[in-house]
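*Asks:* After the sequence you'll find the predicted model.
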Amino acid sequence: MTLDTLLLFMIASVALAITPGPTMLLAMSNGIAGGMRAAVWGIAGASLGTAILVAVVALGLGSLLAASEGLFNAIRVAGVAYLVWLGVKMWRSEPIDIHAALAASPADILRGRTAFLRSLTVALSNPKTLLFFAAFLPQFVTTTSPQIQQYVVLGTIFIGIDTCVMLGYAAAGTQAVRWLSRRSLRMVNRGCAAGMWLLAATLAVWRRPGA
């Protein structure tokens, strides 16, 4: 793997990371609902999910999903249902009271764990992401060299870039809490919910090339 290949991969990863997706919307939503503490927990969950998907591709298991229409559809249905449910939760959620949020409490830990599990589930419940990684990552891997180490390097770079972008989304969410009215925050929550439903609809109708 050459330096030029790594630079090209980094540019492509930045372009992919800044595109709004479910984990990015969750980062912003977690920042609004629980501040940076909850958002960081959620980012950790999303990053762990991405690491698992990269490991699955590196081990060659992504080809199993690509070959099995039944398995792909089962995971897709589960992913669509979860995104719809998450959108309903966001739509119904009440905007945070900034004065109450500034007072630290043990509930912050529970909220953080909830954000972690929610983001991890979203990251793992999208078969489209796994197939994308299966098609994207091998283009930057040199087949004549040990491949596992290269996947580790590529996965680390992508997760690092993705984490930085999610932190930006989360920071935007925390600033929204401070500067927007409760009515405006409710609209932001519902906008994120609508985004989740749009992503669910996209996943529901998406077909793999050649399918």
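*Replies:* Happy to help now that I have it.

*Asks:* rest of the way, CA atoms for contacts and neighbours
*Replies:* Will do.

*Asks:* The most centrally placed residue in the chain: helix or strand, and which one exactly?
*Replies:* Central residue check for the chain by C-alpha atoms, centre = their mean: the C-alpha nearest the mean position is that of T23, 2.6 Å away. Under the assignment given by DSSP states H and E, the secondary-structure element containing T23 is helix 22-58.

*Asks:* Would you mind pulling up the elements that that helix packs against?
*Replies:* For helix 22-58, the helices and strands in contact under the criterion 3 or more C-alpha pairs under 8 Å, 6 or more residues apart in numbering; DSSP states H and E are helix 107-124, helix 127-136, helix 147-179, helix 182-205.

*Asks:* Looking at those, which is nearest to M90?
*Replies:* helix 182-205 (5.3 Å; C-alpha to C-alpha).

*Asks:* Second structure for comparison follows:
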Amino acid sequence: MLAVNPELFAAYLFATAVLILMPGPIVTLVIANSLAYGQRIGLATVAGASSGNALLVAAGALGLTTVLALAADLFEVLRWAGVAYLLYLGIKQWRAVFSAGAEGETAPMKSHKGVFGQGVLVAITNPKTIFFYAAFFPQFIDPALAVGPQLLAMSIAFVIIATTLDGLYALLASRARGLFASARANRVRHGITGTLLIGTGLGLALARR
């Protein structure tokens, strides 16, 4: 007997891919870091975001959705800390646009551990991610089949799809980085990166659970 309903699961995979492809805080952050620091840092950001996604999906699979809801105050603190930090990074990039050293490589955050943590923070404080499991998954569960195996398959598929598509954004953005080799173009890159980081911060600030 199949663990999932093939038709429902196929619909779930398609819907998940469409939702993840829609630009949000995670995608914006991945693009910003990839443009600013290159492929490795971009992929480290993806790894952090995927880890955050996996933690939340696992929590939902273990029936901890209620716990996540009860911890709303903690998530609010983390969210606003993330907002402040992303705005700080964005402003620092914009300062580089007008500074004398704009030709150089400014790196307010360039360590793999740093951007990994940044990815985790944005993922776990993103309302779409936190309540994705509770609101979205049940629509594709076949009540005639065991729920556990379906949730496991959907959880694994979600993390794989998110990691793959976010990684694609990172690779494309890092390739585009080569277009900003001149000093003037480098200033434009700083401006784009700063705008994306500020946009990510504002996106988290305006998000509602």
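*Replies:* Now that the structure is in, tell me what you want to look at. None of the values given here were measured: they were computed from a predicted structure.

*Asks:* do you know which of the helices and strands packed on helix 22-58 of the first structure lies nearest S47 of the first structure?
*Replies:* helix 147-179 (6.1 Å).

*Asks:* to the chain's geometric centre, what's the distance from the closest one?
*Replies:* A distance of 9 Å separates the centroid of the chain from that of helix 147-179 of the first structure, by C-alpha atoms, centre = their mean, to the nearest Å.

*Asks:* Name the residues of it that are buried.
*Replies:* Along helix 147-179 of the first structure, these residues count as buried under the neighbour rule (16 or more other C-alpha atoms under 10 Å): 147, 150-151, 154-159, 161-163, 165-174, 176-177.

*Asks:* one step back: for the helices and strands packed on helix 22-58 of the first structure, give me TSV that also has distance to A39 of the first structure.
*Replies:* Putting those into TSV (distance: least, C-alpha to C-alpha, whole Å) gives the following:
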stretch	distance to A39 of the first structure
helix 107-124	7
helix 127-136	21
helix 147-179	6
helix 182-205	15
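
*Asks:* just checking, what packs against the next helix or strand after the helix holding T23 of the first structure?
*Replies:* Downstream of helix 22-58 of the first structure, the first helix or strand assigned by DSSP H and E is helix 62-67. Packed against helix 62-67 of the first structure, as judged by 3+ C-alpha pairs under 8 Å, 6+ apart, are the following elements: helix 69-92, helix 127-136.

*Asks:* try it again with 10 Å
*Replies:* The helices and strands touching helix 62-67 of the first structure, judged by 3 or more C-alpha pairs under 10 Å, 6 or more residues apart in numbering; DSSP states H and E, are helix 22-58, helix 69-92, helix 127-136.

*Asks:* nearest to A201 of the first structure, of the ones you listed?
*Replies:* Taking C-alpha to C-alpha, helix 69-92 is the member of those nearest to A201 of the first structure, at 7.3 Å.

*Asks:* Against the second structure, what's the mean shift for that closest one, could you check?
*Replies:* Between helix 69-92 of the first structure and the corresponding residues of the second structure, superposition yields a mean separation of 3.9 Å, by mean C-alpha distance after the TM-score superposition for the first structure.

*Asks:* what angle separates that helix from helix 182-205?
*Replies:* Angular relation of helix 69-92 of the first structure and helix 182-205 on a 0 to 180 degree scale: 170 degrees, by axes from the mean of the first three to the mean of the last three C-alpha atoms, to 10 degrees.

*Asks:* still on that earlier bit, deepest in the core, which of the helices and strands packed on helix 62-67 of the first structure is it.
*Replies:* Mean neighbour counts were taken over those using mean count of other C-alpha atoms under 10 Å, and the top value, a mean of 24, falls to helix 22-58.

*Asks:* sorry, back to before: would you mind finding the match for the residue nearest to the centre of the first structure in the second structure?
*Replies:* With TM-score structural alignment as the matching criterion, the partner of T23 of the first structure in the second structure is I26.

*Asks:* what residue of the first structure matches up with A49 of the second structure?
*Replies:* Structural alignment places A49 of the second structure opposite A46 in the first structure (criterion: TM-score structural alignment).
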